[in-house]
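Peer 1: no sequence for this one, just the structure:
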């Protein structure tokens, strides 16, 4: 969503800037040539005559108003969904707010999980509410994949317990065994 917002903002800015340049050109042209029957670039006299014929109760006006309202609502939703989703940390003082990005939390958990001898690879995604770990490794012959999953979950729970998180996220671990030798 943030990529969409970062693309939309400059595009809308350029459109508004172009409209502003057109308005300035038309105003200057109207000052310099007051008797002109057409605008310099935009035929605004024709538009003014056409708009004078349209009533506020016409179907066209209602359709355009609904389209503009829907477009505005979509832009507001994109802006609201594009906000940062930081992971809150406990603050050292009441007047402070401390947080980190989900990417940093995922990297920290991933590095901690990959340090274990029985884990060959791990992929981690994190948010303020949930940490999802997908691990590949060499499970014990006795406990199997369940033992690998439990050991990874234990490591993640231990790490999250040590971090100063305001709320502890829910942990989901999936594990896969590797067949090649360790």
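Peer 2: That came in fine, so what should we check first? All values reported here derive from a predicted model rather than from experimental measurement. Numbers count the residues shown, from 1 in each chain.
Peer 1: rest of the way, CA atoms for contacts and neighbours
Peer 2: OK.
Peer 1: in stretch 111-126, what counts as buried?
Peer 2: 113-114, 118-126 (16 or more other CA atoms under 10 Å).
Peer 1: cool, stretch 49-62 as well?
Peer 2: Buried, per 16+ other CA under 10 Å, within stretch 49-62: nothing.
Peer 1: do a quick rundown of the helices in this structure.
Peer 2: 2-32, 44-53, 59-81, 102-114, 144-162 (DSSP state H).
Peer 1: what angle separates the shortest one from helix 2-32?
Peer 2: Looking back up the chat, that one is helix 44-53. Going by axes from the mean of the first three to the mean of the last three CA atoms, to 10 degrees, helix 44-53 is angled at 110 degrees with respect to helix 2-32.
Peer 1: quick one: the closest residue to residue 25 other than its chain neighbours from residue 145, how far?
Peer 2: Here the nearest residue to residue 25 in space, its sequence neighbours aside, is residue 40; by CA to CA, 6 or more residues apart in numbering that works out to 7.4 Å. For residue 40, the distance to residue 145 equals 75 Å [CA to CA, to the nearest Å].
Peer 1: comparison target, given below:
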């Protein structure tokens, strides 16, 4: 969503700037040519004649107003969804706010999980509410990956308890055994 917002903002800004330039050109042209019957760039008199017959309850006016309202709500929704989703950390003083990104939290957890000798590979995704760890390891002699899951969960919970997180996120761990030898 942030990419969409970063694309829409300059485009809307350019459109408003172009409308402002057209307005300035038309105002200056009206001052320079006070008796002119048409606009310099935009045909204002013909637009005024066409719009003078419309009332607020006419169909085209209602359709345009609903479309503008829906477009405004969509832009507002895009702006609200594009906010940063930071992970809050405990602050050293009440006057200070400390946060990190979910990507940094995922990298810290992923590096910590991959340090284990039983883990061959791990993928971690994180948010302020949840950390998801997907680990691959070598199966135990009994063929299951149950101890790998408990080991990864224990290591990750230990790490999360040592980090200065304002709220400890939920932890979801899935593991899968590798077929190839160590």
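Peer 2: Received the coordinates, thanks. Computed from a predicted structure; not experimentally measured.
Peer 1: quick one on the thing from earlier: tell me which of residue 40 and residue 145 of structure 1 has more neighbours.
Peer 2: Neighbour tally, residue 40 of structure 1 and residue 145, criterion other CA atoms under 10 Å: the higher count belongs to residue 145, 20 against 16.
Peer 1: skip the chain neighbours and tell me the closest residue to the more buried one.
Peer 2: For residue 145 of structure 1, the closest residue by CA to CA, 6+ apart turns out to be residue 139, at 5.5 Å.
Peer 1: OK, contacts around the one you found?
Peer 2: If you count contacts by CA atoms under 8 Å, 6 or more residues apart in numbering, residue 139 of structure 1 has them with 118, 145, 147-148, 177.
Peer 1: surely residue 147 of structure 1 and residue 138 touch.
Peer 2: No - Residue 147 of structure 1 is beyond contact range of residue 138, at 10.0 Å (criterion: CA atoms under 8 Å).
Peer 1: show me which of these two is the more surrounded one.
Peer 2: Neighbours were counted for residue 147 of structure 1 and for residue 138 using other CA under 10 Å; residue 138 has more, 20 against 15.
Peer 1: relative to residue 14 of structure 2, how far out is the residue sitting nearest the centre point of structure 2?
Peer 2: Nearest to the mean C-alpha position of structure 2, by CA atoms, centre = their mean, lies residue 82 at 3.3 Å. According to CA to CA, residue 82 of structure 2 and residue 14 of structure 2 sit 21 Å apart.
Peer 1: who's sitting farthest from the centroid in structure 2?
Peer 2: residue 35 (52.4 Å).
Peer 1: coming back round to it: among the buried residues of stretch 111-126 of structure 1, which two are most distant?
Peer 2: Greatest spacing in those, by CA to CA: 118 and 126 (22.1 Å).
Peer 1: which residues touch residue 166 of structure 2?
Peer 2: Counted by CA under 8 Å, 6+ apart, residue 166 of structure 2 has contacts 88-90.
Peer 1: one step back: against residue 9 of structure 2, how distant is the residue nearest to the centre of structure 2?
Peer 2: 12 Å.
Peer 1: what do you get for residue 112 of structure 2?
Peer 2: 39 Å.
Peer 1: I'd like the contacts of residue 139 of structure 1 as a markdown table, with distance to residue 162 of structure 1 appended.
Peer 2: Formatted as a markdown table, the contacts of residue 139 of structure 1 follow (distance: CA to CA, whole Å):
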| residue | distance to residue 162 of structure 1 |
| --- | --- |
| 118 | 22 |
| 145 | 26 |
| 147 | 23 |
| 148 | 21 |
| 177 | 28 |
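Peer 1: among these, which one sits closest to residue 156 of structure 1?
Peer 2: residue 148 (12.3 Å).
Peer 1: OK, contacts around the closest one?
Peer 2: 118, 137-140, 175.
Peer 1: ok, residue 101 of structure 1 next?
Peer 2: 85-87.
Peer 1: cutoff 6 Å now
Peer 2: 86-87 (CA atoms under 6 Å, 6 or more residues apart in numbering).
Peer 1: same question, the one 5 residues further on
Peer 2: The neighbours of residue 106 of structure 1, taking CA under 6 Å, 6+ apart as the test, are 124-126.
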